[in-house]
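Novice: The sequence and its predicted three-dimensional model are supplied below.
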Amino acid sequence: MKAAVLEGIDQLVVKEVPDYKVGLGEVLVRVKTCAVCGSDLRIMHSGNPRVKYPQIVGHEIAGEVVEVGDGVERLGVGDRVAVGADVPCGKCYWCQNGMGTNCAINYAVGYQFPGGFAEYILLNELTVNQQVVNLIPDNLSFDEASLAEPLACAINGLEMSQLGVGDTLCIIGAGPIGCMMIELGRHMGATNIIVIQRSQRRLDMAKKYSADHYFLSDDPDIDAKVKGVTKGEGPDVIMITCASPEAQEQSLLLARHRARINFFGGLASTARKLNISSNLIHYKELTILGSHGSLPRHHKKAIKIIDRGMVHTAQYITHRFPLDQIHEAFHAAESREGLKVVVNP
């Protein structure tokens, strides 16, 4: 089969690799769509301790089951499925108590387990048993369903941030996940949604998702403008959905007292350290938290949300490429010319 294999830093090669052989409890899926995530770009350029070369990356996946191993009962040949990324080990304290994103092993598709930038993906017994792979309704396209994975991460983030009915939600970073949080936040009860973005082009693209206010992050009057649309208080919840130390620092200045601030966007290992006054946290009684990845239950919810039209994932896809053009796909994602880039092997 053909696959895009990461052989080292900035060494992504499309080539023929041996076909998978399906074993006990495993499921073989013909990949129809694998979307490009920002973490795929970071893995390619900077590596990741969980990714050992050579490896097939890619974790936002949808496809069709073509073979199942002995012992598999929940899935069958012909099933249309979407695949989550995070795979609980099922044995540690965190996984057994429903908090698998804190697992020390932190298994994930496209990291320790081969990913979806390939014609086929073999889902091992653990991935199948932990219900990381889920059926998708017939009315959803594979492209739409592949975005259940990033949407699941957005659900986890807003859930952990305790977004509630009547809250003001501020999203710093208007990329695909930031825009998903506009739609999702509205359904979760946010009555005032503010979006802050560095580039005017991305800010304009985000306007189709109908937040209440849109501001550029480098506006010298940003603090006054945010206070002006929140009755002088600031937002209740701030989600930093970009990989920016500046945005994380800015969030503490914008937040209202007792706000919840989620450092959702992971920083590159080479990013500078934050320069913040801890007195802001102390006197405002702020809650600073982080969230990453998702649990299998979030992935199931994401599929339902997409199916109900609550988050319109079809609108996010602006570029499509075949597997042979994966370098062009990665370039399109890095250029931020659109929102979501998908590869159709």
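Specialist: Structure received.

Novice: make it CA atoms for all contacts and neighbour counts henceforth
Specialist: OK.

Novice: what residue lies at the spatial centre of the chain?
Specialist: The centroid of the chain falls nearest to Pro150 when counting by C-alpha atoms, centre = their mean (2.9 Å).

Novice: wait, doesn't Leu267 sit right on Ile240?
Specialist: No. Using C-alpha atoms under 8 Å, Leu267 makes no contact with Ile240, being 11.0 Å away.

Novice: mind listing what the residue nearest to the centre of the chain touches?
Specialist: Pro150 makes contacts with Glu60, Ile177, as judged by C-alpha atoms under 8 Å, 6 or more residues apart in numbering.

Novice: Name the secondary structure element that contains it.
Specialist: Secondary structure from DSSP states H and E places Pro150 in helix 148-160.

Novice: Show me what secondary structure element comes after that helix.
Specialist: In the C-terminal direction, the helix or strand that comes right after helix 148-160 (DSSP H and E) is strand 168-172.

Novice: Residues contacting whichever helix or strand comes after that next one, please?
Specialist: Later in the chain than strand 168-172, the nearest helix or strand by DSSP H and E is helix 176-187. By C-alpha under 8 Å, 6+ apart, the residues outside helix 176-187 that reach it are 150-151, 154-155, 158, 163, 169, 171-172, 193, 206, 209-211, 241, 310-311, 316, 339-340.

Novice: is it true that Ile261 touches Met239?
Specialist: Yes. If you go by C-alpha under 8 Å, Ile261 and Met239 touch, sitting 6.1 Å apart.

Novice: follow-up on the earlier one: more neighbours: Leu267 and Ile240, which one.
Specialist: A direct count of neighbours by other C-alpha atoms under 10 Å for Leu267 and Ile240 places Ile240 higher, at 26 against 15.

Novice: quick one: which of Ile261 and Met239 has more around it?
Specialist: A count of neighbours by other C-alpha under 10 Å puts Met239 above the other of Ile261 and Met239, at 28 against 23.

Novice: And here is the other one:
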Amino acid sequence: MNLKFRAKDYTSDDSFESAEYEYFGNETEGWEIKRNGTPYLHLGPGYIPLKTISCGVCSTDIDRRFLPFPLPQIIGHEVLAEGLGENQGKQFVVEINDTYEARGDQNSDQFCKEGIPTHSPERRVLGIDRLPGGFGPYILAPVHAAISLEGVSPKAAVLMEPFAAALQAILASPPKPGDHVAVLGPRRLGSLILAALASYRKTNNSDFRITAITRHDHLVALSKSMGADEVVDLRKTDISQLKSQFDIVYDTTSTTSGFESALQIAKREVHLKTTNGQVMAGIAHLTELVVDELSILPYTESNVLFHWKKENRTNQNVFVFGGVSESVKENLKKQFTVFEGSVSEAENILNSEKFSNHLPRFDLVVVSNPEELSLAIRPNPNHENSLVRPRGAILVDSSTGNLWSEEANLVAKFFIDGKEIHSSRCGDFHMAISLLRDNPDITKALETNLISHRFPSDQLELAYTTAKDPSSVKVVVDFT
């Protein structure tokens, strides 16, 4: 098959430029992608061509220039598409991770063997990392990432990717019976987290309260329609009055001030869902923390056993930075294989024979200050590998928290008080579709309330600008 078309690439100066693309190939032999007549990307077997119907604008699209992936690129990853060729007439939603598993490739790496294929360094990401996205008229989707749309309306389907991501936050940080949880910034993703919380509560017959926190009139009304039990308007209530009131705070603000507010009002946990690529509260690489779905926990005897609930594994290999107290090191050595040293020594260990047949990451990393914490997330500017395994934990020895820099005082106190930061990224589309089928009232709320603007594809720039405006909620670009 040969597809030629023009699309608008997103560039590093936050603008769009027109480019000519050509996709040539097929599912069994692979594809060649050309951009303006020059080879752009070679894809092996396992991709099917789809024609874009609609694509939502996400906060990640708005902050795309801050992410460590090459530009220009056709961005957009919240895709509803229709099939071509033998798939003509079928509609699909598309999971964004391009992995061995998604392509049906029998080859695999250690990440696939560990059950975390979406964290393989080999992966590409639709509309984010290399693979052309949904703001063009055609995409090439990994065959198992294209999920046939049955039982959910097209209006709700264009929201499937962000709803699945919202649901992932709830599964990673599930409310306990009697909890009072808050969604800070209930706009695009925040509104979907409200809907996911309401769906989760109903499906599981759970008992917890949901509060939305905002400062915009239209989001007050939206939050109630999306499942919030109550709404706090920050124009009427100062954030200081909410200190330590919420067991879990799901932060979807993508702002430094929002993250700092979340740290103040959380009683037990902040779940970080969106970031802006910048240093926040004295901690660098929090965007990458979310990408890797890492957690930051205070060092305790129970937290050394941390792993995601759905993972059947135990921690074995632990790296400890030099600033960590001797008592912590000695306690760890009683349970684990412990490695000590600097960040360069940590990388050398992961590249050594000791890890030749293992996932090249530590199960836990223990740090004593913000600098070590940031290095644990991204130790080397020349690559995107963390020291700690995806969905693993960085433990903070807070015994020296009073020595942290002034800009990190808030987060130091947060850990001293025994509180936790968790994060999550993409979600399971099949589970999201099932939840929406089981909760038609929530599906109806998504269809009715969440999409605030729709634009034809020739008005992509206007759609993008509108999505930046706080008065918008979800902006969708339509191709048909």
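Specialist: Ah, there it is. If you're wondering where the values come from, they're calculated on a predicted model, not measured in any experiment.

Novice: What does the TM-score come to for these two?
Specialist: Both chains were compared after superposition, and using TM-score structural alignment, normalised by the length of the first structure their TM-score is 0.82; 317 aligned residues with a C-alpha RMSD of 2.5 Å.

Novice: that older thread, quick check: the residue nearest to the centre of the first structure vs Val36 of the first structure, distance?
Specialist: 10 Å (C-alpha to C-alpha, to the nearest Å).

Novice: do Ala4 of the first structure as well
Specialist: Remark: distance between Ala4 of the first structure and Val36 of the first structure (C-alpha to C-alpha) = 13 Å.

Novice: next one: Ala3 of the first structure
Specialist: In this structure, Ala3 of the first structure lies at 15 Å from Val36 of the first structure, with C-alpha to C-alpha as the measure.

Novice: quick one, helices of the first structure?
Specialist: Ranges of helices within the first structure are 38-46, 93-96, 125-129, 142-146, 148-160, 176-187, 200-206, 222-228, 245-254, 278-284, 296-307, 326-335, based on DSSP state H.

Novice: can you tell which of those helices is closest to Gly23 of the first structure?
Specialist: Using C-alpha to C-alpha as the criterion, the shortest distance between Gly23 of the first structure and those is 8.5 Å, found for helix 125-129.

Novice: Tell me which other helices or strands the closest one touches.
Specialist: In this structure, helix 125-129 of the first structure packs against no helix or strand, with contacts taken as 3 or more C-alpha pairs under 8 Å, 6 or more residues apart in numbering; DSSP states H and E.

Novice: Show residues contacting that helix.
Specialist: Contacts of helix 125-129 of the first structure with the rest of the structure, by C-alpha under 8 Å, 6+ apart, involve Leu24, Gly25, Glu26, Val27, Val87, Cys89, Val133.

Novice: What subset of those is buried?
Specialist: Buried positions within the contacts of helix 125-129 of the first structure, assessed by neighbour count (16 or more other C-alpha atoms under 10 Å), are Gly25, Glu26, Val27, Val87, Cys89, Val133.

Novice: Just to check, the first one is in contact with Leu122?
Specialist: No. Using C-alpha under 8 Å, Gly25 of the first structure and Leu122 do not qualify as a contacting pair, with a distance of 10.7 Å.

Novice: thinking again about what came up before, kindly reformat the helices of the first structure as JSON lines containing distance to Glu16 of the first structure.
Specialist: Rendered in JSON lines, the data for the helices of the first structure read as follows (distance: least, C-alpha to C-alpha, whole Å):
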{"stretch": "helix 38-46", "distance to Glu16 of the first structure": "19"}
{"stretch": "helix 93-96", "distance to Glu16 of the first structure": "36"}
{"stretch": "helix 125-129", "distance to Glu16 of the first structure": "25"}
{"stretch": "helix 142-146", "distance to Glu16 of the first structure": "24"}
{"stretch": "helix 148-160", "distance to Glu16 of the first structure": "27"}
{"stretch": "helix 176-187", "distance to Glu16 of the first structure": "32"}
{"stretch": "helix 200-206", "distance to Glu16 of the first structure": "37"}
{"stretch": "helix 222-228", "distance to Glu16 of the first structure": "51"}
{"stretch": "helix 245-254", "distance to Glu16 of the first structure": "40"}
{"stretch": "helix 278-284", "distance to Glu16 of the first structure": "53"}
{"stretch": "helix 296-307", "distance to Glu16 of the first structure": "31"}
{"stretch": "helix 326-335", "distance to Glu16 of the first structure": "15"}
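
Novice: so which of these comes closest to Val81 of the first structure?
Specialist: Distances from Val81 of the first structure to each of the helices of the first structure were compared using C-alpha to C-alpha; the minimum, 8.1 Å, belongs to helix 142-146.

Novice: and that closest one, what other elements does it pack with?
Specialist: Under the contact rule (3+ C-alpha pairs under 8 Å, 6+ apart), helix 142-146 of the first structure is packed against strand 27-35, strand 60-68, strand 80-83, helix 296-307.

Novice: Between those, which one is closest to Tyr111 of the first structure.
Specialist: Across these, closest to Tyr111 of the first structure is strand 60-68 (C-alpha to C-alpha), at 12.1 Å.

Novice: contacting residues for the residue nearest to Val220 of the second structure when sequence neighbours are not counted?
Specialist: With sequence-adjacent residues excluded and distances taken as C-alpha to C-alpha, 6 or more residues apart in numbering, Val220 of the second structure is closest to Val231, at 6.3 Å. When contacts are counted by C-alpha under 8 Å, 6+ apart, Val231 of the second structure is found next to Thr211, Ala212, Ile213, Thr214, Val220, Ser223, Lys224.

Novice: Translate Val231 of the second structure into the numbering of the first structure.
Specialist: With the correspondence set by TM-score structural alignment, Val231 of the second structure lines up against Tyr214 in the first structure.

Novice: Do I have it right that Ile155 of the first structure meets Arg297?
Specialist: No. With the criterion set as C-alpha under 8 Å, Ile155 of the first structure and Arg297 do not qualify as a contacting pair; they are 10.1 Å apart.

Novice: ok, those two, which is more surrounded?
Specialist: In terms of neighbours (other C-alpha under 10 Å), Ile155 is the more surrounded of Ile155 of the first structure and Arg297; the figures are 24 against 15.

Novice: Need the counterpart of the more buried one in the second structure.
Specialist: For Ile155 of the first structure, the equivalent position in the second structure is taken to be Leu167, counting by TM-score structural alignment.

Novice: Tell me the buried residues within the contacts of helix 176-187 of the first structure.
Specialist: Judged by neighbour count, with buriedness set by 16+ other C-alpha under 10 Å, the buried members of the contacts of helix 176-187 of the first structure are 150-151, 154-155, 158, 163, 169, 171-172, 193, 206, 211, 241, 311, 316, 339-340.

Novice: and stretch 376-393 of the second structure, which stretch of the first structure?
Specialist: Per TM-score structural alignment, stretch 376-393 of the second structure has no counterpart in the first structure.

Novice: The match of Ile155 of the first structure and Gly85 of the second structure, how far apart?
Specialist: With the distance defined as C-alpha to C-alpha, Leu167 of the second structure ends up 33 Å from Gly85 of the second structure.
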